[in-house]
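K.L.:
Dropping the sequence and predicted coords here.
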Amino acid sequence: MRNEYAADQGLSEDDLAADWHTQFGRWFAEAVAHPLPEPNAMIVATADAAGHSSGRTVLLKGYDPDGFVFYTNYDSRKGGELAVNPWASLVFPWFPMQRQVVVAGPVERVDRAETEEYFASRPRGSQLGAWASTQSRVIPDRAALDDAYEAVAERFADVDPIPPPPHWGGFRVRPESVEFWQGRASRLHDRLRFRRTEGGTWVTERLAP
């Protein structure tokens, strides 16, 4: 069966939507329909105050013209790094489609009401896990984590809905650039980028592969 995203298809300026979020919506819908496993999985790269970087995979939970939203423990490594250096890069690695989307921009916390709305939609087990895990901290063994989970399950046995922990919530990455990368033959890939200028307007530009 021919791959409809074959390397000879490419991505031209004529194919590109008028704005990054419409273009992302198109590609994301195609990634979901492909279907790819976890099409909303993205690599989030952050750095501490000294510039030491770290990366991890998280799940995108929403996007709109204001940016990309994910949720985490604010006391985690990424939460601590974003507190002192509120800038991140995101990579959506859609390898079977020979595509990736690369985002960079400043990061801010979402408001508490938005966090509470999303937290209420999570499975109860995931809600309890958010309370039980001291994310990114060293723990002695698996039993310590299981014991913490059992303790919070007992604590919230008669509570419904469970509220989000005070140290847990969302981040929104507000893009300064969004690059759409389409693989091509002979490593002559197509790279088209939306970039916000200092004046706040957006330009599109082609990057050499």
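P.N.:
Right, received. Where do you want to start?
K.L.:
from here on, contacts and neighbour counts on C-alpha atoms
P.N.:
Will do.
K.L.:
continuing past the helix or strand hosting residue 70, what's the next helix or strand?
P.N.:
Using DSSP states H and E, residue 70 sits within strand 67-73. Where DSSP H and E defines the elements, the next helix or strand beyond strand 67-73 is helix 77-84.
K.L.:
sorry, back to before: now the angle between helix 77-84 and the strand holding residue 70, please.
P.N.:
Counting by axes from the mean of the first three to the mean of the last three CA atoms, to 10 degrees, strand 67-73 lies at 120 degrees to helix 77-84.
K.L.:
elements contacting strand 67-73?
P.N.:
Counting contacts by 3 or more CA pairs under 8 Å, 6 or more residues apart in numbering; DSSP states H and E, strand 67-73 packs against strand 62-64, strand 168-173.
K.L.:
Could you rerun that using 6 Å?
P.N.:
Counting contacts by 3 or more CA pairs under 6 Å, 6 or more residues apart in numbering; DSSP states H and E, strand 67-73 packs against strand 168-173.
K.L.:
Any chance you could list what contacts the strand it packs on?
P.N.:
Residues outside strand 168-173 that contact it (CA atoms under 6 Å, 6 or more residues apart in numbering) are 67-74, 105-110, 115.
K.L.:
pretty sure residue 120 is in a helix, no?
P.N.:
Yes - secondary structure of residue 120 (DSSP: H, G, I helix; E, B strand; the rest coil): part of a helix.
K.L.:
Which single strand of this structure contains the most residues?
P.N.:
strand 99-109 (DSSP state E).
K.L.:
what's in contact with that one?
P.N.:
Contacts for strand 99-109 (CA under 6 Å, 6+ apart): 86-94, 170-182.
K.L.:
what's the residue nearest in space to the middle of the chain in contact with, if anything?
P.N.:
Central residue of the chain (CA atoms, centre = their mean): residue 60, 4.1 Å from the mean position. Residue 60 makes contacts with 40, 70, as judged by CA under 6 Å, 6+ apart.
K.L.:
Included below, for side-by-side comparison, is a second structure:
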Amino acid sequence: MCSKVIGRKGVGMAAERSGIFEGNDPIAIAQRWLSEAEKTEPEDPNAIALATVDADGLPNVRMVLLKEIEADAFVFYTNFEGKKGQELAAHPRAAFVMHWKSLRRQVRVRGPVERVEDAQADAYYASRSLQSRLGAWASDQSRPLESRASLMAKVAKVTATKGTSPARPPFWGGFRIRPVEIELWADGPFRLHDRFRFVRGTDSQGGWTAARLNP
């Protein structure tokens, strides 16, 4: 669990972090901001731009949907055999940014990545629409596709063979990012933005140290 205790630097500026920045746990603040964005953002307030790296160290960035904020981690789901799944298996570290135009705020996260437990992935998969569950079986994510017609033919074949209650594909599941660094950003007048960077401590308590950054 993420400690509520933060380092001495963070305590020194606790009073400055009031209003939307109030609190010593940046994950809890991110959850609060997402809850606000769900009321104001017109589409997919949980969309994140997720960055991974390939075998040559070249970054890849794409939009995915964040499905859960845990006490000490952020969770999303994907095809393990797709580009991002392969890159995360080879280099289990990632970063993402979540930006809301309606709130004029963003959250940046970096940290190591691990797979979500099977039971948790099964539960989320079962909560998806039937069409999405069948689509997970039909798509060879990131690999060349002859045509959309061939994809839809594969969906029809999967529908006929898997029925109305398909099990989770073994090649599909969740990833959990355990952040070691989180930056909270809010737009300010004349580009004088508010930025706070939280770094997770390495001691047994695993608390957070906070620092204000220049815009």
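P.N.:
That came through fine. Nothing here was measured: the structure is a model prediction, and the numbers come from that model.
K.L.:
about what we covered before: mean shift between the strand holding residue 70 of the first structure and the second structure?
P.N.:
Once fitted to the second structure, strand 67-73 of the first structure is off its aligned match by 0.4 Å on average (mean CA distance after the TM-score superposition for the first structure).
K.L.:
Give me the contacts around that strand.
P.N.:
Outside strand 67-73 of the first structure, the residues that reach it (CA under 6 Å, 6+ apart) are 60, 61, 62, 167, 168, 169, 170, 171, 172, 173, 174.
K.L.:
What subset of the residues you listed is buried?
P.N.:
With burial judged by 16 or more other CA atoms under 10 Å, the buried subset of those is 60, 168, 169, 170, 171, 172, 173, 174.
K.L.:
among those, which two are most distant?
P.N.:
Spatial extent of those (CA to CA) is set by the pair 168 and 174 at 19.6 Å.
K.L.:
so what corresponds to residue 183 of the first structure in the second structure?
P.N.:
Mapped onto the second structure by TM-score structural alignment, residue 183 of the first structure lines up with residue 187.
K.L.:
actually residue 40 of the first structure, sorry about that
P.N.:
With TM-score structural alignment as the criterion, residue 40 of the first structure pairs with residue 46.
K.L.:
Helices along the second structure, start to end?
P.N.:
8-12, 26-40, 83-90, 118-127, 130-138, 148-162 (DSSP state H).
K.L.:
want to try JSON lines for those, with distance to residue 105 of the second structure and mean neighbour count as columns?
P.N.:
Shown next, in JSON lines, are these (distance: least, CA to CA, whole Å; neighbours: other CA atoms under 10 Å):
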{"stretch": "helix 8-12", "distance to residue 105 of the second structure": "21", "mean neighbour count": "15"}
{"stretch": "helix 26-40", "distance to residue 105 of the second structure": "8", "mean neighbour count": "18"}
{"stretch": "helix 83-90", "distance to residue 105 of the second structure": "26", "mean neighbour count": "19"}
{"stretch": "helix 118-127", "distance to residue 105 of the second structure": "28", "mean neighbour count": "14"}
{"stretch": "helix 130-138", "distance to residue 105 of the second structure": "30", "mean neighbour count": "18"}
{"stretch": "helix 148-162", "distance to residue 105 of the second structure": "37", "mean neighbour count": "14"}
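K.L.:
So for residue 61 of the second structure, which of those sits nearest?
P.N.:
Between the helices of the second structure, helix 83-90 lies closest to residue 61 of the second structure; by CA to CA that is 8.9 Å.
K.L.:
and that closest one, which stretch of the first structure?
P.N.:
Under TM-score structural alignment, the match for helix 83-90 of the second structure is residues 77-84.
K.L.:
The matching stretch vs the second structure, average offset?
P.N.:
Mean for stretch 77-84 of the first structure is 0.5 Å (mean CA distance after the TM-score superposition for the first structure).
K.L.:
if we can go back for a sec, tell me who's in contact with the match of residue 40 of the first structure.
P.N.:
With contact set as CA under 6 Å, 6+ apart, residue 46 of the second structure has these partners: 65, 66.
K.L.:
Over to residue 213 of the second structure?
P.N.:
Counting by CA under 6 Å, 6+ apart, residue 213 of the second structure has contacts 195, 196.
K.L.:
Give the aligned equivalent of it in the first structure.
P.N.:
By TM-score structural alignment, residue 213 of the second structure lines up with residue 207.
K.L.:
next one: the match of helix 83-90 of the second structure to chain centre, how far?
P.N.:
15 Å (CA atoms, centre = their mean, to the nearest Å).
K.L.:
Could you do stretch 17-32 of the second structure as well?
P.N.:
17 Å.
K.L.:
Kindly check the end-to-end length of it for me.
P.N.:
Start to finish, the residues bounding stretch 17-32 of the second structure are 15 Å apart (CA to CA, to the nearest Å).
K.L.:
Also stretch 69-86 of the second structure?
P.N.:
23 Å.
K.L.:
Kindly report the same for stretch 52-66 of the second structure.
P.N.:
15 Å.
K.L.:
Could you do stretch 72-90 of the first structure as well?
P.N.:
15 Å.
K.L.:
Which two of the contacts of strand 67-73 of the first structure have the greatest separation?
P.N.:
167 and 174 (21.5 Å).
K.L.:
how about residue 123 of the first structure, what's its match in the second structure?
P.N.:
Using TM-score structural alignment, residue 123 of the first structure pairs with residue 129 in the second structure.
K.L.:
Kindly apply the preceding question to residue 153 of the first structure instead.
P.N.:
So, by TM-score structural alignment, residue 153 of the first structure is matched to residue 159.
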